[in-house]
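J.: kindly return the folded structure for what I paste below:
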Amino acid sequence: MSRAERLLDLIQVLRRHRAPVSGRQLAQETGVSLRTLYRDIASLQAQGAPVEGEPGLGYVLRPGFTLPPLMFREEEIEALVLGMRWVAGRADTPLAAAASDALAKIAAILPSDLRERLDASALMVGPADTAPDGIDLSALRGAIRAQHKVAIRYRDAGGAGSERVIWPFALGFFERVRVAVAWCEARDDFRHFRTDRMEALTLTGERYPRSRHALLRDWRAVQGIAPAP
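T.: I've put the predicted structure just below:
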């Protein structure tokens, strides 16, 4: 691996961590010695990268630092293509179109050799057998972004119907179904709602009283899911 590739890897590792991370952990994640890691940190700082910290305290990359997309490695391109193809085949129509548009924008700014690799990617996504949604999924995604309550008419696995007001804050895409993660006012607790069992969705325009980030954090704690790094 060249020195330039090593520095790029270090930046990518730093971007995955929101809190300061020790030099020893960075060295382990990038596969270099601690001495080499300290030299690489100094090189990045000398080149203007906003890496803050020092030995014993840890290092963090200040938010807002971006890299040109020309730095994509071949495996990163394959990951992008595979992910976009999965979304295009399994998401609702607006999100699927957005995935195709994003891939086209990436292709437009790649150098010719990398663009050819993107077009010729051999990683394919198999056919989907997804249960049809009972509501407009783009409206639900919009409510999640806006942190708004929605009213739904829902039918559970046993066929029993109910009307709920929920605070949706996440949407899980599984192989056959999509599941909204929400706080349910009727149950005063977290609940999961399959979108194919939603018979109606009404946008209230009313912001729910807690932030989406706080709800997601508490839901992860209840589920025993480790917080994002």
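J.: from now on I want contacts and neighbour counts done on CA atoms only, so please keep to that.
T.: Fine.
J.: which residues does Asp40 contact?
T.: By CA atoms under 8 Å, 6 or more residues apart in numbering, the contact list for Asp40 reads Leu7.
J.: how close does it get to Phe72?
T.: According to CA to CA, to the nearest Å, Asp40 and Phe72 sit 20 Å apart.
J.: look at the nearest residue to Ser162 once chain neighbours are set aside and give its secondary structure.
T.: The shortest distance from Ser162 to any non-neighbouring residue, by CA to CA, 6 or more residues apart in numbering, is to Tyr154 (5.4 Å). State at Tyr154, reduced to three classes by DSSP: H, G, I helix; E, B strand; the rest coil: strand.
J.: touching, Tyr154 and Glu163? I think so.
T.: Yes - under the criterion of CA atoms under 8 Å, Tyr154 makes contact with Glu163 at 6.1 Å.
J.: more neighbours: which of these two?
T.: Tyr154 (22 against 15; other CA atoms under 10 Å).
J.: who's in contact with that one?
T.: 161-164, 197-200.
J.: drop anything exposed from those.
T.: Buried by 16 or more other CA atoms under 10 Å: 164, 197-199, out of those.
J.: what two of these have the greatest distance between them?
T.: Farthest pair in the buried ones among the contacts of Tyr154 (CA to CA) is Arg164 and Arg197. Separation: 12.8 Å.
J.: next up, for comparison:
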Amino acid sequence: MTRSERLLALLQLLRRHRHPVSGATLAGELGVSIRTLYRDIATLQAQGADIEGEPGVGYVLRPGFMLPPLMFSQGELEALVLGFRWVQKFADAPVTKAATDALAKISAVLPAELAAELENTALLVGPRRIVDGEIVDLAVIRAAIRRERKLRLSYCDASGARSERVVWPVALGYFEETRMLVAWCEWRQGYRHFRTERMAAIALLEERFPRRRAAMLKEWRETDAGPRRARQA
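T.: This next block holds a predicted model:
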């Protein structure tokens, strides 16, 4: 392992730990001496990495430090391109544009040989089979999820029956044939799954839902309402 590869590996190790981790643990995982580990940490700090700690106490990497794009491996670039291409094909327009812009930013700062790999990767995404017909703005749903705000939803079920709901949005799933909102439904008093093409109207409410979304997402995953047992509204 070269020194640059070792510094990158050290950053990745620190990123996996939210709390201080001892120098001995880091050195052991990297397969280097504790003296080498201390030198590597000093090098990263000099390059701008916000690493806090000291020998005998432990080290932690504070959020906000960005890895230089040139440090992506070929496999990492292929994974990024495949993910971006999937988003470009299956997501709604604002997210698609964001993915295109992000990929362009990465490509612009890569060394020439890696930029060429980015352009010529052979990993492709299959055809989109989603049934169009959405009339609501998914950006409103994403805003409600981020801000933990309630949504008023006018919804038609599979039989065409229309209902008015107030829901607590938890997640938005993108699939080949549909997009689906996971939410706690006040009317049903449980988690339900709403296909976006069946939404007739949505409105972002000022009222926040009374629980943290992260806790609700964990609960949804662990209960009978979870991903493999999805119940539609």
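J.: so what number do they get for TM-score?
T.: Overlay of the two chains. TM-score (TM-score structural alignment, normalised by the length of the first structure): 0.80; 220 aligned residues with a CA RMSD of 3.0 Å.
J.: show me where the second structure has its helices.
T.: All helices of the second structure, identified by DSSP state H, fall at 3-16, 23-30, 34-46, 74-90, 93-109, 112-120, 138-147, 213-222.
J.: dump the ones you listed to CSV, plus distance to Glu176 of the second structure.
T.: Formatted as CSV, those follow (distance: least, CA to CA, whole Å):
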stretch, distance to Glu176 of the second structure
helix 3-16, 32
helix 23-30, 40
helix 34-46, 43
helix 74-90, 7
helix 93-109, 15
helix 112-120, 25
helix 138-147, 16
helix 213-222, 21
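J.: out of those, which comes closest to Val57 of the second structure?
T.: Of all the helices of the second structure, helix 23-30 comes closest under CA to CA, at 8.3 Å.
J.: which residue packs closest to Leu114 of the second structure, ignoring adjacent ones?
T.: Nearest non-adjacent residue to Leu114 of the second structure (CA to CA, 6+ apart): Gln74, at 7.5 Å.
J.: hmm, the one you found is touching Ala115, no?
T.: No - between Gln74 of the second structure and Ala115 there is no contact under CA under 8 Å: 10.2 Å.
J.: neighbour count winner among these two?
T.: A direct count of neighbours by other CA under 10 Å for Gln74 of the second structure and Ala115 places Ala115 higher, at 16 against 13.
J.: what is the burial count for the closest residue to the more buried one other than its chain neighbours?
T.: Nearest non-adjacent residue to Ala115 of the second structure, counting by CA to CA, 6+ apart: Ser107, 5.6 Å away. Residues near Ser107 of the second structure, counting by other CA under 10 Å, number 19.
J.: same check on the one 5 residues further on?
T.: As a burial measure, the neighbour count of Ala112 of the second structure was computed by other CA under 10 Å and equals 12.
J.: tell me which residue of the first structure lines up with it.
T.: Aligned by TM-score structural alignment, Ala112 of the second structure pairs with Ser112 of the first structure.
J.: contacts only, for that match.
T.: For Ser112 of the first structure, no contacting residues are found, by CA under 8 Å, 6+ apart.
J.: distance check, the residue nearest to Pro227 of the second structure when sequence neighbours are not counted against Val182 of the second structure.
T.: Counting by CA to CA, 6+ apart, Pro227 of the second structure lies nearest to Arg221, which is 6.4 Å off, once chain neighbours are set aside. In this view, Arg221 of the second structure and Val182 of the second structure are 11 Å apart by CA to CA.
J.: which one's more surrounded, the two?
T.: Val182 (25 against 13).
J.: on that earlier part again, got the buried ones among the contacts of Tyr154 of the first structure as TSV, with distance to Leu215 of the first structure columns?
T.: Converted to TSV, these look like this (distance: CA to CA, whole Å):
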residue	distance to Leu215 of the first structure
Arg164	18
Arg197	23
Met198	22
Glu199	25
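J.: ok, the residues you listed vs Arg141 of the first structure, which is closest?
T.: Using CA to CA, those come closest to Arg141 of the first structure at Met198, 14.2 Å.
J.: could you verify my assumption that the closest one touches Val150?
T.: No - contact criterion CA under 8 Å: Met198 of the first structure and Val150 do not qualify, at 11.7 Å.
J.: packing partners for the longest strand seen in the second structure?
T.: Looking across the second structure with DSSP state E, the single longest strand is strand 162-174. On a contact count with 3 or more CA pairs under 8 Å, 6 or more residues apart in numbering; DSSP states H and E, strand 162-174 of the second structure meets helix 138-147, strand 149-156, strand 179-185, helix 213-222.
J.: after superposition, how close is the first one to the first structure?
T.: Between helix 138-147 of the second structure and the corresponding residues of the first structure, superposition yields a mean separation of 1.8 Å, by mean CA distance after the TM-score superposition for the first structure.
J.: give the buried residues for that helix.
T.: In helix 138-147 of the second structure, counting by 16+ other CA under 10 Å, buried: 138, 141-142, 144-145.
J.: got the angle for it vs helix 213-222?
T.: 100 degrees (axes from the mean of the first three to the mean of the last three CA atoms, to 10 degrees).
J.: go ahead and name everything in contact with helix 138-147 of the second structure.
T.: 92, 94, 150-151, 169-172, 202-204, 208, 213.
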